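J.: coords please:
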Amino acid sequence: MQNIIYVSKTIFDWDYYPGGGTIISSDVWSRSYKIWEHSKGLVDRARTEFELADGITNLKRALNHRMKLIESCYNFRSLNPSWRNKGYLEILEGFGLVRPYLMKNLLTIRNDIEHNDAEPPSKERCNEFLDIVWYFLRSTDPIVQIIKNSNQHTLYDEEGNETHYGFGISITYESSTEFEISGWFYGDIVSDEPKDEYLTLQYKDMHTKKKWENTNFNYHHNKLDSDRWIRGNLIDLDNETKKIIISKILSVT
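T.: The predicted structure follows:
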């Protein structure tokens, strides 16, 4: 394989902030709230167990709508073949997006109602589930209102001063997820040979500051001769590293 370089994983310890994303129409992400409102109305007006059961059923619809929307935006299941049959709440938990225990209780209760003709929980308990799903919707709003697909990382020194090193990383969320990276890296964390705890980067461009020595791009002039500007795709990433990268991108508001 040609054009391969290796970069230390420590670059993901650098400070980071949002890079960009794709805005999603409110008509798409607000649908879950409309279903939730319908469920709340059913619970509020309920006088019988059947009306409470309808409220729980529609509450599950709101939860499922949001989870399907997240998957359509980010294709998390494609990142790891073992996740294809894994519960979706557990996948989201792995990215630090949810704490799934209480919502799993809701799913269990709803399935028991539908498949075993079980009685729904009390009205008070139904209201608790309404609150739980509402908080789930609110906590996942930032990632469905904007599809977050990039971060900027900057290295600061021990005194908290910004250094000359930093990079951007962007993700294409498709069946074959791509991780593109570009920026300045100091020589000690770049290797021509594979090393433990190093990332494999197939570069499209790689330069030293000499490329810009006769230009007005002052940003590049203050680099060392051993520093490298690199643009390319991270390849052969293990699932844990993918999760770390995506979690950082999703966590920034």
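J.: every contact and neighbour count from this point should use C-alpha atoms.
T.: Noted.
J.: okay, buried residues for the lengthiest helix in the chain please.
T.: Longest helix in the chain, counting residues (DSSP state H): helix 49-74. Buried residues in helix 49-74, defined by neighbour count with 16 or more other Cα atoms under 10 Å: 49, 51-63, 65-67, 69-71, 73-74.
J.: do the same with stretch 125-141
T.: Cys126, Asn127, Phe129, Leu130, Val133, Trp134, Phe136, Leu137, Thr140.
J.: export those to CSV and tack on distance to Trp36 and secondary structure?
T.: Formatted as CSV, the buried residues of stretch 125-141 follow (distance: Cα to Cα, whole Å; DSSP: H, G, I helix; E, B strand; the rest coil):
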residue, distance to Trp36, secondary structure
Cys126, 12, helix
Asn127, 12, helix
Phe129, 11, helix
Leu130, 8, helix
Val133, 8, helix
Trp134, 8, helix
Phe136, 11, helix
Leu137, 9, helix
Thr140, 15, helix
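J.: to compare with the earlier structure, here is another sequence to fold:
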Amino acid sequence: MWLSSEILRWYPRQETASIYDLESSKRAYDIWNHAEELLSIPAGEFHLVDAIGTLKRAMDHRLRLLDEIYNFKNLPITNKSKWLLERLGFLGAIRPFMLKSLLEVRNALEHRDATPPTQDMCLQYLDIVWYFLRSTDYLARVKTEAFVFYHGGNEQGYKMGVDINTNESWEIKINADIPKEMLSSEFVDGWMEVHLDEVTAWKNVTFRYPICNEFKGIEPDDLRIKGMIVGPDTIRRSIYEVYLSVF
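T.: Purely as a prediction, here's the structure:
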């Protein structure tokens, strides 16, 4: 079955989330603070080398924490990078270019005994890592469990709920109330491929409570569906990007 990707243009909103220990996300800042101290006064060659190594440790700590929470290795995307930093960039969670530059500098210092960057350049790397930590603070402290695409932002109209379990290959489970025209049994270019467990005409939906009149704009022949989005990769990537940015 094929589902219109127009749904991905609807307004996304976080529905449920898990809150993580604040102390875990603060540790990277403790390491970063040490690098700031090393660079707070005129620094010699070895202080600059230590500062670069410390910044790399701060970045590594945050990356490991994010991987513990989200299991990025389980991403079911073909041709994904084996490097976590690039996977986060691939999903739009960070901008990795300057962070990769820091890694290249650190590796040159560690393995080739290269001359360290100037103190001014080290201060730029200090700022880059700080922005990296700030930009990933929310991901490190709040993990979205489910979110909803609302048509026109209206909670009582058409919508698609999304549940992503990162412990199970990042499966994209959905339940949605949609216009019947948005589902097709035949391939439609640009649409989402879905495996459906349930398809019910709205007129046949039963409710535990008498709330039908609260739903706006839904027609009797419209559909309630439940299942999983299985492709294509470009669509799944777009949904993962929303998952990592919704709040």
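J.: now check the first structure for the residue matching Met228 of the second structure.
T.: Under the alignment (TM-score structural alignment), Met228 of the second structure pairs with Asn233 of the first structure.
J.: revised request: answer the last question for Ala35 of the second structure.
T.: Using TM-score structural alignment, the partner of Ala35 of the second structure in the first structure is Ser39.
J.: could you report the neighbour count for that match?
T.: 25 (other Cα atoms under 10 Å).
J.: in this structure it contacts Lys60, no?
T.: No. Assessed by Cα atoms under 8 Å, Ser39 of the first structure is found out of contact with Lys60, at 9.0 Å.
J.: what about the strands in the second structure?
T.: Listed in chain order, the strands of the second structure (DSSP state E) span 2-3, 11-19, 142-150, 159-165, 171-178, 183-184, 192-201, 223-231.
J.: mind putting those strands in a markdown table, distance to His111 of the second structure and mean neighbour count included?
T.: Below are the strands of the second structure laid out as a markdown table (distance: least, Cα to Cα, whole Å; neighbours: other Cα atoms under 10 Å):
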| stretch | distance to His111 of the second structure | mean neighbour count |
| --- | --- | --- |
| strand 2-3 | 51 | 22 |
| strand 11-19 | 39 | 16 |
| strand 142-150 | 37 | 21 |
| strand 159-165 | 39 | 21 |
| strand 171-178 | 40 | 21 |
| strand 183-184 | 56 | 18 |
| strand 192-201 | 47 | 17 |
| strand 223-231 | 42 | 20 |
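J.: let me have those strands in JSON lines, extended by distance to Leu91 of the second structure.
T.: JSON lines is the format used below for the strands of the second structure (distance: least, Cα to Cα, whole Å):
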{"stretch": "strand 2-3", "distance to Leu91 of the second structure": "22"}
{"stretch": "strand 11-19", "distance to Leu91 of the second structure": "17"}
{"stretch": "strand 142-150", "distance to Leu91 of the second structure": "15"}
{"stretch": "strand 159-165", "distance to Leu91 of the second structure": "15"}
{"stretch": "strand 171-178", "distance to Leu91 of the second structure": "15"}
{"stretch": "strand 183-184", "distance to Leu91 of the second structure": "27"}
{"stretch": "strand 192-201", "distance to Leu91 of the second structure": "18"}
{"stretch": "strand 223-231", "distance to Leu91 of the second structure": "16"}
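J.: Val242 of the second structure is nearest to which of those strands?
T.: Nearest to Val242 of the second structure among those is strand 11-19; the distance by Cα to Cα comes to 7.6 Å.
J.: what range in the first structure matches that closest one?
T.: Structural correspondence for strand 11-19 of the second structure: residues 15-23 of the first structure, per TM-score structural alignment.
J.: and the matching stretch, how far from the chain's centre?
T.: How far stretch 15-23 of the first structure lies from its chain's middle: 11 Å, per Cα atoms, centre = their mean, to the nearest Å.
J.: superposed on the second structure, what's the mean shift for it?
T.: Taking mean Cα distance after the TM-score superposition for the first structure, the mean distance separating stretch 15-23 of the first structure from the aligned residues in the second structure is 1.7 Å.
J.: quick one: the longest helix of the first structure to the second structure mean distance?
T.: Looks like 1.2 Å for helix 49-74 of the first structure (mean Cα distance after the TM-score superposition for the first structure).
J.: what's that helix aligned against in the second structure?
T.: So helix 49-74 of the first structure sits over residues 45-70 in the second structure, by TM-score structural alignment.
J.: got it, and stretch 102-117 of the first structure?
T.: So stretch 102-117 of the first structure sits over residues 98-113 in the second structure, by TM-score structural alignment.
J.: buried set for that stretch?
T.: Those would be Leu99, Leu102, Leu103, Val105, Arg106, Asn107, Leu109, for stretch 98-113 of the second structure by 16+ other Cα under 10 Å.
J.: got it, and stretch 19-34 of the second structure?
T.: Ser25, Lys26, Ala28, Tyr29, Ile31, Trp32, Asn33, His34.
J.: how close does the aligned residue in the first structure for Tyr131 of the second structure sit to Pro100 of the first structure?
T.: Taking TM-score structural alignment, the alignment pairs Tyr131 of the second structure with Tyr135 from the first structure. Distance, Tyr135 of the first structure to Pro100 of the first structure, by Cα to Cα, to the nearest Å: 12 Å.
J.: repeat for Asp238 of the first structure
T.: 25 Å.
J.: which one's more surrounded, those two?
T.: Per other Cα under 10 Å, whichever of Asp238 of the first structure and Pro100 has more neighbours is Pro100, with 16 against 11.
J.: out of everything not next to it in sequence, what's closest to the more buried one?
T.: Computed as Cα to Cα, 6 or more residues apart in numbering, the closest residue to Pro100 of the first structure that is not its neighbour in sequence is Leu89, at 5.7 Å.
J.: I'd say the one you found and Gly96 touch.
T.: No. Judged on Cα under 8 Å, Leu89 of the first structure makes no contact with Gly96 at a distance of 10.6 Å.
J.: thinking again about what came up before, and which of the buried residues of stretch 98-113 of the second structure is nearest Ile164 of the second structure?
T.: Nearest to Ile164 of the second structure among these, with distances taken as Cα to Cα, is Leu99, at 27.9 Å.
J.: good, wrapping up.
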